[in-house]
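Participant: Give me a 3D structure for the following:
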Amino acid sequence: MEYFSVVQSLCRIGLESPTPQFRKQVERLRDRLVADGDEKSAAALSRLLAGGASEQTMAPSAVEVSRSLVTGDELTSNVHPPSDRETSVALAEVVLEPGAGKPAPIFTETLQIALDAMLNEWRQAAALRAAGVEPSRSCLIYGPPGTGKTLSAFWLASQLRLPIVNARIDGLVSSFLGTTARNIANLFSFANRYRCMLVLDEFDALAKMRDDPHEVGEIKRVVNTLLQNLDGRANTGLTIAITNHDTLLDSAVWRRFQNHIRIDLPDERTRISMLQTFLTPLEIEEDVVKALAFIVGGRSGSDLKNFTDALKRVLALGAVKVSSAVVIEAAKSLVPRMGIDTGESSPGRLFVEDEPSFVGALLSSGLGIKQESVATMLGHSQPTISRYRKEYAGRRAN
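Facilitator: The predicted structure follows:
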């Protein structure tokens, strides 16, 4: 089903506080997917429906379950985190409402399944304990920059209605001997005192390999302190660590985290969903969005947001009515200055320099873009577009 990730997200949001009518429509959609043979998408909706029913049944005790999992005093606006003794820089910031002011993340289907599984453990700790196991309490999120790792951590906390103690690397790391290790101990002591999720962003700054020949002896003391404090927090609260540089992490650090989630660049379907969301409130045809996704290629969510913001600026300054042709022309002016791949045979280079080959590649991309849509975008007749397509296919055959 095309754009199923968007449909799934809408269903998930609706099922958090469902009406009987909304639930019935989700069930109808699931049944139609089954009839169409899309068992994978139907199963995903079935999991959402089952989860929604479970949450309704357990709603009165959901908070109590969470309190048994994450202990401590309540964080309020009057609570101030500790600071570095020498510089007085705070070791963390307290975020009481992690979801406030942040966009709803758009996850790939695989990532959504992984995050939902973690949430299900944390929300139903009592059921796991009845089976003789504890829910996992820690997660290491890693992957390329700009892929939404921090946003995912904040989303998890908002789903659990937990405040965040967000570590500040500029406060933790000190040039004074022994101070960084002391700051780490103070940070964990503070987080362990309160009901919260501890988020350790830029984690590689604290957890580098102890046998790295480029590091001084101080890093060994820092990592040892970090390991001890991670062990001490293992039964106290939830901990999320985030890094762009997983290859730099000490091997012992990985064992301290029960979940390891890699967030890669978004897949094609997710990129299209992101572009559709980021282009709001502009009304842009679906085939144009698909063409833009093809042009920008494998980019991070952050890169896609920068691209759509730049596109909006160009369109706003152009002071013309937004149309398919206008959007594509504006995008063409952005390719040379937005870091889009313009290597040989890349969609970005073809888009700017070789329109006939671009048309052929776009229509052969499997995105399902209609030939008449491409003609409208580029201001050509359909016979011209058809000729470009045939010429491209002929060159590829040879």
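
Participant: C-alpha only now, for contacts and for neighbours.
Facilitator: Fine.

Participant: If we ignore the residues flanking it in sequence, what's nearest the most centrally placed residue in the chain?
Facilitator: Compute the mean C-alpha point of the chain, and by Cα atoms, centre = their mean the closest residue is Gly148, 3.4 Å away. Nearest residue to Gly148, sequence neighbours excluded (Cα to Cα, 6 or more residues apart in numbering): Gly301, at 6.9 Å.

Participant: and if you look at Lys390?
Facilitator: Gly360 (7.5 Å).

Participant: Neighbours of that neighbour, how many?
Facilitator: Other residues near Gly360 come to 21 when the count uses other Cα atoms under 10 Å.

Participant: same check, this time on Ile141
Facilitator: Neighbours of Ile141 using other Cα under 10 Å come to 24.

Participant: Show me the helices in the stretch 51-200 of the chain, by range?
Facilitator: Assigned by DSSP state H, counting those that start in this stretch, the helices in the stretch 51-200 of the chain fall at 62-69, 109-123, 125-130, 149-159, 169-172, 179-193.

Participant: run this one through as well so I can compare:
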Amino acid sequence: MESFPRKELVSVIQSGMTGSRSAFALAVGRFATKLKHTDLPLAQEIAQFLSAENVMRGAGDFVPAPVDADSRMELVETIFPVVVPKRPVFNGTVQDVLDDVLKEWRSLDVLIQEGLAPARMLLFCGQPGVGKTLAAYWLAQELKLPLLTLNLATVMSSFLGKTGNNVRAVFDHAMSRPCVLLLDEFDAIAKRRDDDTDVGELKRLVNVLLQALDDWPANALLIAATNHGELLDPAVWRRFDHVIQFEPPSAELIETYLADLPMEEKVRKNLAALLHGESFSGIGQLVNSARKTALLEKADLVPTLVKNAVRLRMSKGNMAKPQEGEMLLMYLAGHSRREIATSMGKTHPTVGSVIKRYLGE
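Facilitator: Sure, this is the predicted structure:
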């Protein structure tokens, strides 16, 4: 016969006296799970208190943000509710992991009652503009939680010891109620401690950070994002439930991203192929710029967008067939197809084919 779960009961009492709401709930869940073997009715009675509503209580409460002692500037920016106007587009691997995280959080009751926690800490790696920050916003929106973003410029202090104090203050603030905490440019505060060029203060900062990560509760989600994963201290990697690598979008993903724009399918496909190599952030800026230009100049959106895309790719030397770009720019500047053919030394049908592929009928 199973013995009474004394160890788990002690953990419950300890968490209740010293821990967070979520730590207490996890301890109670582990106790109830063990208790099922000796007293099932009592275990079921205890488990009924372990609801997501109880664990996540206080998510929308307003709590003043901590400030830097010297500048008096806030150390975090808070957004609630979080609204992402357009569903983000991620590759299959990234989307699968994000969906799994959401599934765990939406099943919080089931996990907590068994003494288990959902994924609490995610590390996003990848080049700038590939969707790391957008993914954090989207998760906060889907979980209906406040998004807290660390203000790195304010947190990093020139005074010895102050940066560590600021980081600790941010974590204490974030752990005070359910939220999503985004640590952008994570490598700035989690840099390898074996870098001899760094002063001791930065190494002490990593120690403070590691302790804060170990204390992170189960009813809040921490997301760290970095463009330079190779700079992170090895001990940091082990703290995360998932490490997600964000890649530049493929032509197929760009085509999906452009799906809500009014254009022929073949035009969208060719435009996506033209923009392959650009980040989602860059493409989004390109689309917004084209929309504003088309609105103010009372012009059609698709030709304006194609013109901007061609100019961008040619300025970077990344257009596979520069002559096609020159043809398109001449046509969009008002030159006839015959004029373009004569200038470029091409046949009239060749020029017409290029224009049709990028601009449609």
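
Participant: Superposing both, give me the TM-score.
Facilitator: Their TM-score after superposition, calculated using TM-score structural alignment, normalised by the length of structure 2, is reported as 0.71; 289 aligned residues with a Cα RMSD of 3.1 Å.

Participant: From start to finish, how long is stretch 311-325 of structure 1 in a straight line?
Facilitator: 13 Å (Cα to Cα, to the nearest Å).

Participant: cool, and stretch 343-351 of structure 2?
Facilitator: End-to-end distance (Cα to Cα), stretch 343-351 of structure 2: 11 Å.

Participant: Leu29 of structure 1: which of the helices of the stretch 51-200 of structure 1 is closest?
Facilitator: With distances scored as Cα to Cα, the stretch of those nearest to Leu29 of structure 1 is helix 109-123 (17.5 Å).

Participant: what about the aligned partner of Val110 of structure 2 in structure 1, how many residues close to it?
Facilitator: Under the alignment (TM-score structural alignment), Val110 of structure 2 maps onto Ala127 of structure 1. Other residues near Ala127 of structure 1 come to 14 when the count uses other Cα under 10 Å.

Participant: Ile240 of structure 1 in helix, strand or coil?
Facilitator: Of the three states, Ile240 of structure 1 takes strand according to DSSP: H, G, I helix; E, B strand; the rest coil.

Participant: where's the equivalent of it over in structure 2 relative to Thr149 of structure 2, distance?
Facilitator: With TM-score structural alignment as the matching criterion, the partner of Ile240 of structure 1 in structure 2 is Ile223. As judged by Cα to Cα, Ile223 of structure 2 and Thr149 of structure 2 stand 10 Å apart.

Participant: What's the residue nearest to the centre of structure 1 aligned with over in structure 2?
Facilitator: Under TM-score structural alignment, Gly148 of structure 1 pairs with Gly131 in structure 2.

Participant: Please tell me I have it right and that match contacts Phe246.
Facilitator: Yes. The pair formed by Gly131 of structure 2 and Phe246 meets the contact definition of Cα atoms under 8 Å, at 7.1 Å.

Participant: Tell me which of the helices of the stretch 51-200 of structure 1 lies nearest to Leu10 of structure 1.
Facilitator: helix 109-123 (13.0 Å).

Participant: what about that closest one, how far off from structure 2?
Facilitator: When structure 2 is overlaid, helix 109-123 of structure 1 sits 1.4 Å from its aligned residues on average, using mean Cα distance after the TM-score superposition for structure 1.

Participant: Any idea how far that helix is from the middle of the chain?
Facilitator: 13 Å (Cα atoms, centre = their mean, to the nearest Å).

Participant: hmm, back to that, who wins for proximity to Gln258 of structure 1 among the helices of the stretch 51-200 of structure 1?
Facilitator: helix 109-123 (10.4 Å).
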